[in-house]
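In: Predicted model and sequence follow; I will ask about them next.
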Amino acid sequence: MAALAQARPYRDFLTPALHKRFLDASLYTILLCYCISIWMGDLDSYVWSWFPIGPAGIRTALLYVPALVVYVLRVAQWHVGRRNTDTPGHTFRKYAFRQSTIMTIVAYSLSAWFYSEVYVWSRPAKARLGFTDKGKDYERIRLNERPLFLRYMFVALAVVQAIIHLWHDYDRIELPALKPNSDREAAAKKEPATRPSQALSQKLKPMGMLALILSIFTSVAGSAFYFLGFRHFLWEHYYNVARRVVSLSRTRTQPVGLPPFFPLVLMFITEGTLLTLIWQFSNKAFDVYISQPPLKKDKPITSESKDPNGSLLNGLKAKKETVHAISLWELALITDRFPERRKTIYGELERKKAPTFEQVTNICLAEIRLLIERIGVALDPTYSSKIETDKNVPAPVSLVPRISPDLKEGAILGPNHAPTTRMEKFGAFTADMAKSHSSPQNAQNAYAREYLKKGQEKFAQGAKEAEVYGSNWLDRFVASPLGWPFRHNLRRTAAIIVTGAPYSRISPLCNAITTLTNLVVFSIKEDEFGRFQNVVPEIVRVFTAAIKKVDEYTAKLGTTPEEAGLQEVEQVRECLREGLERILRSFGEFLGGLGMGSGEVREAKKCVAKGPEMAVAR
C-alpha cells in the first residue's frame, strides 16, 4: 500500500466550516437589524427611510455591533453538553465568580450602551434626549437627566439579560447523540431535517414575547432601583463630567427631573424589546448554525484533505473537548452514511502508530471505559480499573531470601543494671513497694480520674446531641423552599455519574457507541483484509460490561430510569443495548471462533434481552 500523505490538522477544516456558519447566522441578524433601523428612523420619506445606501444602511451597520459583541462572546465561551453539578448552590459557587461570568455581564453592558447611543443620537429634538436642555429663554443651559435615565435602563436590561444568559447556560451547544439504529434512513425520510432559517422563523414569536417580558420587568425594577439608590450617585458623576464640557449653573447640582416620565418609560420598553430581540436572535442563530452536522456539500468536512482519516484522527485526539466531540460526531456520520469513506477505515493498515481502524476503536472504547469507571467509583469508592492498576502498581522485584526478622522500630528498653549504692538500693526498694500495693484498678478509682472520666462522658454526650440537633435542623432547612439551592436530587446525581462532569459527555459517548457498532456490522462485507474481526470480541466485552454496570447502578437506585425521570441514563443504556444487539445479530455465530467463550456470549445475550425493569427486579 502506498505511504499516506501527512495529515493536516483537523482545525484546518473545522474552522472554515464554523466561519461559514457564522456568516450565515450574521446575514439573518443583519436583516433583523435592518428592519429595526427602518423602525428607528424617520418615516417621512418614502425612499430614504428604507433605502440601504443612506441613513437606514448606516444605522443597520451600527445596530449590528451589539449583535456582534454577543457573537464574539459566544465564540469565546461555547461548550458542548449541559452543565452537570450536584446542587444548584454548587452551580452558583462554581460559575458565579469565574472570569467568563464577568465577561458575560461586561459584554452585554457594552452592547446595551452602544445601542442606547445609536438610539439617542437618532432621535429628533422633540424627543428631548439631548445632552442639555435649554429651558426657557431667560434660563441658563441645564444638564438633561432624561438621556442619563435611558442609558441607565439599557445597562440594567443588559444585566438582566446576562443573568438569563448565565442561568440558562446560553453558552451550551447541544450536539446530537446518534443511536446505532439500523432504520435511521427510513426515519430520516419520514422526518426531514429542519433548515436553520425555518428554525429561526419558528422561534421568532417566542423570542419577541420573552423580549417584551424582560423589558417590562426591567422598566419596573430598574426604575425602583434608580430612584431609591442610583439616581444621586449617577447624577453626581454625570454632572462632574458634563460641566467640563459645557457651561452649567452651579445651582443645578441636583437632578432636574424626568418629565414627561411615562413617554420615556414607553420609549425604553419599545427599544428595550427590540434590543433584547437582537440578543435572543443572535444567541439562537449561533446555536442553530453551530450545531449543524460537520458536512460540506453533503460530504464530511475532512473529505478535502489529502489524508482524510489522518486529519480526522487528529481531531479525535484533540485535547479541546469541543473539537473532540465534533470529530466523533463526524466519525459516526461517516460510518453510518458514507460507505466509500467507511471502507478506507478498514483498509489503511500502514499508519505509523497503528492501523486506522485500531486507533479509531481504541478512542471509541476509551469513551465507554470511562463510563464504566465512573459508575464503578460511584458504586464502590475503592474501585480501580485494570488499566489503572497495571499503571500504578510497580512490578514485583526478586530479592534475596531473608535470613533474619525485621528490625524493631521505636524505643527499645534494655535490662536495668543492679543497684550498687545505698541510694539506688533504697529507690529500688520503694519502687517495689509501690508496685506491690498498687494496680490499674486503684488508679481508675482515684477521685481525679473519676471526675475527669465523667466530664469526658458528658462532653461526648453533649457533642453527640448537638450533632443530631444540627443534622435535623439542616435536613428541615434543605427540605424547605429556602433550601432548594442546597438540595440534592436523583437526576443530577445520575447525570454526573453516567454522562460525566463538568459538562455532559452523552454526545461523544453515544457517537462512539454508534461508530463501533457500524464498524462491526459493516466489516463482514467491507473489510477486505479481515483484520477488524480481531477487535470484535473486545468490543463485545466492553459493551457487555458497560450495560451490566448501568444495570447495577439502576438496581441500586431501586427504580427504573423512566419512573425516576432519568432520561440520560435511559438514553445511554438503550444506545448500548441497541449497539450490542446489532453486533450479536451480525457476529453472533462467529464470536466463538474469534476467542470468546460460550459463557461470555450468553452474558452478552442476557444484557440485550434484559431491560432495566428486570435489573431492578433482580
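Out: Good, I have the coordinates.

In: going forward, measure contacts and count neighbours with C-alpha atoms only.
Out: Fine.

In: Just list the residues touching residue 163, thanks.
Out: By C-alpha atoms under 8 Å, 6 or more residues apart in numbering, residue 163 lies in contact with residue 105.

In: Use this one as the comparison:
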Amino acid sequence: MATLAIQPRPYRDFLTPALHSRFTDASLYTLFLCYLIAVWMGEWNDYLWSWFPLGPAGMRTLLLFIPSLLIYVLRVAQWHTGQRNTMSPSETFGKYTLRKATFATIVFYAASAWFYGEIYIYSRTPKARLLYTEPGKLHERIKLNERPVYLRCLFISLAVIQAIIHLWKDYDRIEIPVMKPKKERKEETSAATPPPRSTNPRQVLAEKVQTMATTAGTIALGTFFIGSVFYFIGLRQLIWKWHYWFARHLIALGKNSKPTGLPPFMSLALMFLSQGTLLALLWQFTNTAFNLYITQEPLKKAKPITSDSKDPNGSLLNGLKSKKADVKAIAFWELALITESFEDRRKTIYGELERKKAPTFKQVTDICLHEIKEINRRINQAMDPKYRHEDGDGKKVSPAPISLVPQISQPLRNGQIAGPVIVPETRMQKIESATSQIARAHSSPQNAQNAQARKYLKQGQEKFNQGAQQAESIWVVYSNKFASSPFGRPFRSCIRRTANGVINGTPYSRQSLIFNAITTLANLTVASLKEDEFGQFNTEVPEMVRVFTAAIKKIEEYMQGLQVPWTDVDCLARPEAERKKIPEVDVVVDALKAGLERILGAFNEFLGPMGMTRAEIQEAKKLVARSTVPEIQEVRR
C-alpha cells in the first residue's frame, strides 16, 4: 500500500511538452515543403545557388515558413476535440459566424496570403512586370502598376475562400481516437501487452500529398474566377482609388489617374494559378500535419506521458478533473491506454489506497461513471425541461418556492349562477311549477330567433372549420416543398442531429470521453480479478452494472419516444424501420453493452453476494443479449 504525501504536478506539465515535441516534428516537414516551394519560386539561372540552402533559396524558405507558422498559431489557439453538435445548419451558422474565432481565422489566413504574395512579388525579376511603378516611355510620367495590385487581391481572395472552407469543414476539430471495449478478452499473461502502434504521420502525409495538391488546384482555380469577377465588377475602382491616394505621398504622380491595365493578362493568370496552388497546398499540408501529430497517442518513449511524474496517477487524476474539455479528453485517452496495455501502471491504480479524498481506483471509477451518468442527465433534460439533477450532496436541485398571499375567501364558482328559488310544497304548487317551466321553454317569443341564430352559427362554424382545414393543408404542402428545396436545407431539424446532441453532448461531442470511460471501467473490472491484491475494487462493480444498465435503458427509451420532425425530409424518405437508426447513438449503446458484457462475464457469480438482486442481474443480462456495431458516418456541419 503506497502512502502518497507529495503534491502531484499538474497534468499540463506533461501534456504541453509532448504537444511541443509533436509541433516541432510537424514543422520540420512543413519547412521541407517550404524549401521545395522556394526552389520552384526562384530563378533557375545558376545551377548551385538556385537550390543551395545557404543561399537565396534558404532565405526564401525561412520567409515562406512564416505564412505556415501563422496557420500553426491559429490551430494551436483554436483546436478542440469532438465534432460540433447543433440542431440545424442555420443554428450552426448563427452560433459560430460572429465569434471572435471566426474573424481571427479570416485575419490569420489573410496575413498568411499577403506575406506569401509579397515574397513572390519581390522575388520576381523586372521581366515579370510586377514592380510598383512602370517607367513608360521617355516623354511619359511614371505610372503606377496595376498588375501587382490585382495579384495581391487574388491572394487575399484565396485567403477568404480558404478561411470559409476552414470554418465550414471545421478544421479546428481534433478527433481523439476512441478505444472500444473488447467483447472477448483472452487470458492475460504476466508480461505487459505492447501498446498499439500509431500510424506513421510521415507516411500518411506522403500518401495524401497528391489529394492535397488536387484540392489546392481546385481552390486556386475557383478563386481565380470568383476573385476576378469581384475585382472587375466592384472592387477595382475602389482599390485603385485608395492605392493611388497612398502612392501620391511617396511618388510624384498626377492628381487623377485611371487603372493602367493588366496586359499581358495570360502571364499574370498563370502566375496566380501556379503560386495560388502552392499556397493552398501549403495550407492544406499545414492543417493535415497538425491534425496527424496532435492525435498521436499520449506516450513518451513507449510509456504514458505522466510516467515521469513523482506521482503519475496523481498527475493523471488532475488531467481527468480538468475543466478544459481538450485536456480532459487526452487524459481519458491516456487512462484507457494504461488500463489496456500497461499492466505495471494499471496495478498501481488498485494499490494506492491512502490517496487524499479517496483511493485512486475510487476516484477513477467515479470520474468515469460520471461521464456515463451525464448521458442520463442530458436525456432527462431533453424529455422533461423541468427536470433538476442532483447536486454533489445527492439532493435534487429544485427552484425556490414562491411565497403567495394567504387565501382569505372561497374561490369564485364557475358556470351558471341562479338566484334563490322558492321550493314548491303542495301538489298544486308542484304542478304549477312544472307547467310554467314547460311554457317558458316552448312558448318564449325569443325561441324562434334563438333557433335560427344557432342554425346560422352552426353553418358558420362548419365553413370556418373547412377554411381552416384548407389553409392548413396548403401550408403543409408549401412548407414541405420549402423544406425539400435547397433553400430550406439550412432550416431543417434533423433527428440525427437531435439524438446525437442529446446522447453525446453539446456544443462539442463528448463521444471520445464516453468510449474511453467505458473501456477503462471494463478493463479495470476484468483485470481486478488477478491484480487487485487488497480486494477493494470489487465494491464498485454493482454500481457499475446499475449505471451501465440505466444508461442503456434510458437511451433506448429516449430513441423509442423520439419523433421525426416534419422538416427532416431525408429521414422521412427512408423506410420507417430505419428512421431511428442513428450511427452515433448506436455505437454508444453497443459500447455500453460490450462493457457491461465484460463486467458481467468477470463478476457474474459474485454479483448476488455483493448486494445485487436477481431482477437487476437478469435485467442487465437481457440488455447485452443482442448488440450491433454500425459504422459512424461523417456529418457535415
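Out: That came through, no problem. Every value quoted in this text rests on a predicted model; they were computed, and no experiment measured them.

In: where does the TM-score land?
Out: Put the two chains on top of each other and the TM-score (TM-score structural alignment, normalised by the length of the first structure) is 0.86; 576 aligned residues with a C-alpha RMSD of 3.3 Å.

In: For the nearest residue in space to residue 43 of the second structure that is not next to it in sequence, give me its contacts.
Out: Setting aside the residues directly before and after it, residue 43 of the second structure is nearest to residue 50 in space (C-alpha to C-alpha, 6 or more residues apart in numbering), at 6.6 Å. By C-alpha under 8 Å, 6+ apart, residue 50 of the second structure lies in contact with 39, 42-44, 56-57.

In: Shouldn't residue 50 of the second structure be within a helix?
Out: No. Counting by DSSP: H, G, I helix; E, B strand; the rest coil, one finds residue 50 of the second structure to be coil, located in no helix.

In: what's the distance between it and residue 274 of the second structure?
Out: Taking C-alpha to C-alpha, to the nearest Å as the measure, residue 50 of the second structure falls 19 Å from residue 274 of the second structure.

In: sorry, back to before: which of the contacts of residue 50 of the second structure are still contacts in the first structure?
Out: Retained in the first structure by both residues aligned by TM-score structural alignment, their matches' C-alpha atoms under 8 Å are the following of these: 39, 42-44, 56-57.

In: now the residues you listed in CSV, with secondary structure, neighbour count and distance to residue 161 of the second structure?
Out: What follows is these, written out as CSV (DSSP: H, G, I helix; E, B strand; the rest coil; neighbours: other C-alpha atoms under 10 Å; distance: C-alpha to C-alpha, whole Å):
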residue, secondary structure, neighbour count, distance to residue 161 of the second structure
39, helix, 21, 27
42, coil, 18, 27
43, coil, 16, 30
44, coil, 12, 32
56, helix, 17, 31
57, helix, 24, 29
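
In: Strands of the second structure, residue ranges please.
Out: 80-81, 133-134, 143-144, 173-174, 299-300, 303-304 (DSSP state E).

In: For the fifth one, grab the matching residue range in the first structure.
Out: Yep, that's strand 299-300 of the second structure we're talking about. Strand 299-300 of the second structure corresponds to residues 295-296 in the first structure, going by TM-score structural alignment.

In: With stretch 267-287 of the second structure instead?
Out: Taking TM-score structural alignment, stretch 267-287 of the second structure hits residues 263-283 over in the first structure.

In: just to revisit the earlier point, after superposition, how close is the match of strand 299-300 of the second structure to the second structure?
Out: Mean deviation of stretch 295-296 of the first structure relative to the second structure after superposition (mean C-alpha distance after the TM-score superposition for the first structure): 0.7 Å.

In: residues in contact with that stretch?
Out: Contacts for stretch 295-296 of the first structure (C-alpha under 8 Å, 6+ apart): 17, 301, 330.

In: give me that answer again for 6 Å
Out: residue 301 (C-alpha atoms under 6 Å, 6 or more residues apart in numbering).

In: Can you give me the neighbour number for the aligned residue in the second structure for residue 354 of the first structure?
Out: Matched to the second structure by TM-score structural alignment, residue 354 of the first structure sits across from residue 358. Counted by other C-alpha atoms under 10 Å, the residues lying close to residue 358 of the second structure total 12.

In: Distance of residue 358 of the second structure relative to residue 164 of the second structure?
Out: For residue 358 of the second structure, the distance to residue 164 of the second structure - C-alpha to C-alpha - is 48 Å.
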